[in-house]
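Participant: Got a sequence here, can you build the structure:
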Amino acid sequence: MRRDDEGRSDDEPVGQTANPSSDGLNSTNNEAPPIQLLVRVGDNLPRVTPPGYAVATDLLAELLDGIDRPHAFAPPDRHTGLCRICGATATLTFEHIPPSSAGNDRRARSSPGLPLLTSDQPLNFPKTGWTPAQRGVGGYVLCKPCNEFVGQRYILEYGQLAAALRKQVDGAFAALGHAVGGLDLDLAGWALGDVARAGLVTVMDVAVHDRLLRRYPELTNVVRQPGTPLPSTLRLGLTVVLGTRARLSSPVCQADPDGCVVFSEAALAPFSWTLSFLEPGLRSLPHTADVSEWLHHGQNHRPIHAQLKLPVGAVVSPTPGDYRPASLIEANLPTDR
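Facilitator: All right, here's what the predicted structure looks like:
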């Protein structure tokens, strides 16, 4: 059986961690709230309100409005809905999240995030409760014109850069015998604006209905009019990731005594794309490189100087934004006393 460069067989499914609703990708159970606060028992942490908490909760209430309705998050079936790029009501087409040109073209298994987040073995993919995805990780989220526009303009460059990064990461691993913590890259000659727009589409794809566009309508032009910058309160982040799992998340909040981070994520090796919301009082997601400036480049613009240090992590945890290796996660799991 042939295996790819990450050790995954052709018919071995990718584990997809999806939006943490209580009953699947498209929660319609009105008895259980789709957003739940998880508190680990026994931590003895002080109950303090972190900075930015009120801003984060108000923002999430807006971005996640309607998450308990059908077809809210990466819907797996064809339907008439709201395009995540232009906001038009249309019969939506299937979009690979992230693009199939980066290796997302194999059968996958999809699981909602909440059972994994609350499991005493969160790194083990569940034996039951998952659904098959024969075409790879994705959903019916784009109208046909937007899907074709992105495919024709941006996807080829995206796939070529993904292949080049895979080769470089594998080379570093072979030389050192372990994964590297970061890569110093010379990206001169790559159409970085096109790559970033394809990456931005992946995190727009995991929005709830059109709620992201309602708050930030400029995002349509960022995708469809190359060179248009992001709104000033948004940040596009990029991390090189290892592993065979995908992790998709609509906007979520990470809160600690230092503050709150609100972000969405679409991750599958070799890229994890994140969109951080930098409303006043909120912080940016750590362990990501800010590539928002790439969006200023026009289509097929290839800079002669482009240096970037990209962090490298793993996608093994069900927790959005967690790039720790399995060994470190397991070492920090709570144990029975």
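
Participant: rest of the way, CA atoms for contacts and neighbours
Facilitator: Will do.

Participant: How many neighbouring residues does A331 have?
Facilitator: 9 (other Cα atoms under 10 Å).

Participant: this one next, for a side-by-side:
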Amino acid sequence: MKRSLAKPQWILWVSPVIIVFTIVLSVLYGAKQIHLQTVMDALFHFDPGNVDHQIIRTSRLPRVVGALLIGAFLAISGALMQGMTRNYLASPSIMGVTDGSAFVITLCMIFLPNSSSLDMIFYSLIGSALGVGIVFGLASLLPNGLTPVRMAIVGTVIGTFLSSVSAALSMYFQKSQNISFWYNARLHQLEPKLILLCIPFAIVGLIAAFRIAKSITILSLGEEVAINLGQRTLLVKIVAMGAVVILTGISVALAGKIGFVGLIIPHITRFLIGIDYKWVIPCAGVLGGIFLALADVLSRFLNYPYEMPIGVVTAIIGVPFFLYLARTRGGEKHA
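Facilitator: Got it, this is the predicted structure:
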């Protein structure tokens, strides 16, 4: 077992300071620069007639809170998937989870246009379950389909297929402009009320993730080892995938598809602290939230004064990371 570079407690102790710093950066900087004193006034002496106060309260604060939550949810989902399957390439964006969610939301917007925000969350959860079910089901039918690279290929193919069908349907029914949001996630369109609606679902997903953390640690050592130690592996996998479906589903419902967070952050977390999922899950959540929030800040300056879609920023980092893993790790499963 590799020696960890840092104690997980250090990450959790330092993270509040970094999170506060990230929130300040996100609120202050963008197409319109806002002074710190204006931010303080907006928080404690809100003036509905002040445009800057409105921007802070209704746009930038919900945006950074949403980025922190979504980054945490996707990172935890990726950590669960990688630990459960022992597949170092597993992540919601690669294994069809986010594509399934966006696909069902597309169907919902076309055929059920009057659906409420709560309905959209439920449809997103159904889509997440559909995507992961198709990918894992198809991979299990192929020879050596559950190896990391082959499963990644299956996930990419299924995801591309679902995205293509969604695009075709949206063009045919003239819904392209509305549906483009779900495939080109833009955090500035986050709805504060939707964040509140997602919190109960997030709590359920997080509780499930933390409850099975010890079992995921054992399962990541190999299924035979887990069975010999008395683990009910099927139940653990069902609970883990349930948590992944919930956390990924609400992430897509909030901001659309955002790739590679669930791939990159779990690897960084395990590199820093080791493979004990009792610590990997909370630390991945913290690092994932900070990563996505900082990537969102960066997206505002790469093409200033215009904003670059957050998915482009995560892909710039994530694609080389994915290729590095595929090249250096081949078809092996991680321990």
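
Participant: Just give the TM-score of the two.
Facilitator: Overlay of the two chains. TM-score (TM-score structural alignment, normalised by the length of the second structure): 0.27; 164 aligned residues with a Cα RMSD of 7.1 Å.

Participant: Buried residues, the helix or strand containing V222 of the first structure. List them.
Facilitator: Assessed by DSSP states H and E, V222 of the first structure sits inside helix 219-224. Neighbour counts over helix 219-224 of the first structure (16 or more other Cα atoms under 10 Å) mark 219-220, 222-224 as buried.

Participant: In terms of secondary structure, what does the host helix or strand of V225 of the second structure contact?
Facilitator: Following DSSP H and E, one finds V225 of the second structure within helix 223-228. Applying 3 or more Cα pairs under 8 Å, 6 or more residues apart in numbering; DSSP states H and E, one finds that helix 223-228 of the second structure contacts helix 213-219, helix 233-255.

Participant: Out of those helices, which is the most enclosed?
Facilitator: The highest average neighbour count among these, using mean count of other Cα atoms under 10 Å, belongs to helix 233-255 at a mean of 24.

Participant: Which other helices and strands does that helix contact?
Facilitator: helix 61-85, helix 97-111, helix 117-141, helix 176-183, helix 192-211, helix 213-219, helix 223-228.

Participant: Generate a markdown table for those, with distance to L235 of the second structure as supplementary columns.
Facilitator: Converted to a markdown table, those look like this (distance: least, Cα to Cα, whole Å):
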| stretch | distance to L235 of the second structure |
| --- | --- |
| helix 61-85 | 11 |
| helix 97-111 | 20 |
| helix 117-141 | 16 |
| helix 176-183 | 32 |
| helix 192-211 | 12 |
| helix 213-219 | 10 |
| helix 223-228 | 12 |
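
Participant: looking at these, which is buried most?
Facilitator: Most buried of those, by mean neighbour count (mean count of other Cα under 10 Å): helix 61-85, with a mean of 28.

Participant: so where does G288 of the second structure fall, helix or strand?
Facilitator: With DSSP H and E as the test, G288 of the second structure turns up in helix 277-299.

Participant: tell me the angle of that helix relative to helix 192-211?
Facilitator: Here the directions of helix 277-299 of the second structure and helix 192-211 differ by 150 degrees (axes from the mean of the first three to the mean of the last three Cα atoms, to 10 degrees).

Participant: So for the second structure, the centremost residue is which one?
Facilitator: Central residue of the second structure (Cα atoms, centre = their mean): L74, 2.2 Å from the mean position.

Participant: re earlier: make CSV from the helices and strands packed on helix 223-228 of the second structure and add distance to G137 of the second structure to it.
Facilitator: Putting these into CSV (distance: least, Cα to Cα, whole Å) gives the following:
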stretch, distance to G137 of the second structure
helix 213-219, 20
helix 233-255, 13
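
Participant: so which of those comes closest to K193 of the second structure?
Facilitator: Nearest of those to K193 of the second structure, taken as Cα to Cα: helix 233-255 at 10.1 Å.

Participant: Could you quantify the relative orientation of the closest one and helix 97-111 as an angle?
Facilitator: Counting by the same axes, to 10 degrees, helix 233-255 of the second structure lies at 50 degrees to helix 97-111.

Participant: State the number of residues packed around A175 of the first structure.
Facilitator: Using other Cα under 10 Å, A175 of the first structure is surrounded by 10 other residues.

Participant: which residues does L60 of the first structure contact?
Facilitator: Applying Cα atoms under 8 Å, 6 or more residues apart in numbering, we find L60 of the first structure in contact with 251-253, 262.

Participant: how near is it to T131 of the first structure?
Facilitator: 27 Å (Cα to Cα, to the nearest Å).

Participant: Same question for N147 of the first structure.
Facilitator: Applying Cα to Cα, the value for N147 of the first structure to T131 of the first structure is 24 Å.

Participant: Please identify which of these two sits among more neighbours.
Facilitator: Neighbour totals were compared for N147 of the first structure and T131, and N147 leads with 18 against 15 (other Cα under 10 Å).

Participant: which residues touch the more buried one?
Facilitator: N147 of the first structure touches 93, 95, counting by Cα under 8 Å, 6+ apart.

Participant: wait, is it part of a helix?
Facilitator: Yes: counting by DSSP: H, G, I helix; E, B strand; the rest coil, N147 of the first structure falls inside a helix.

Participant: how about the strands of the stretch 151-300 of the first structure, start to end?
Facilitator: 182-186, 234-242, 246-256, 259-268, 271-277, 282-283, 289-290 (DSSP state E, counting those that start in this stretch).

Participant: what's the angle from the fifth one to strand 259-268?
Facilitator: Using the same axes, to 10 degrees, the interaxial angle of strand 271-277 of the first structure with respect to strand 259-268 works out to 150 degrees.
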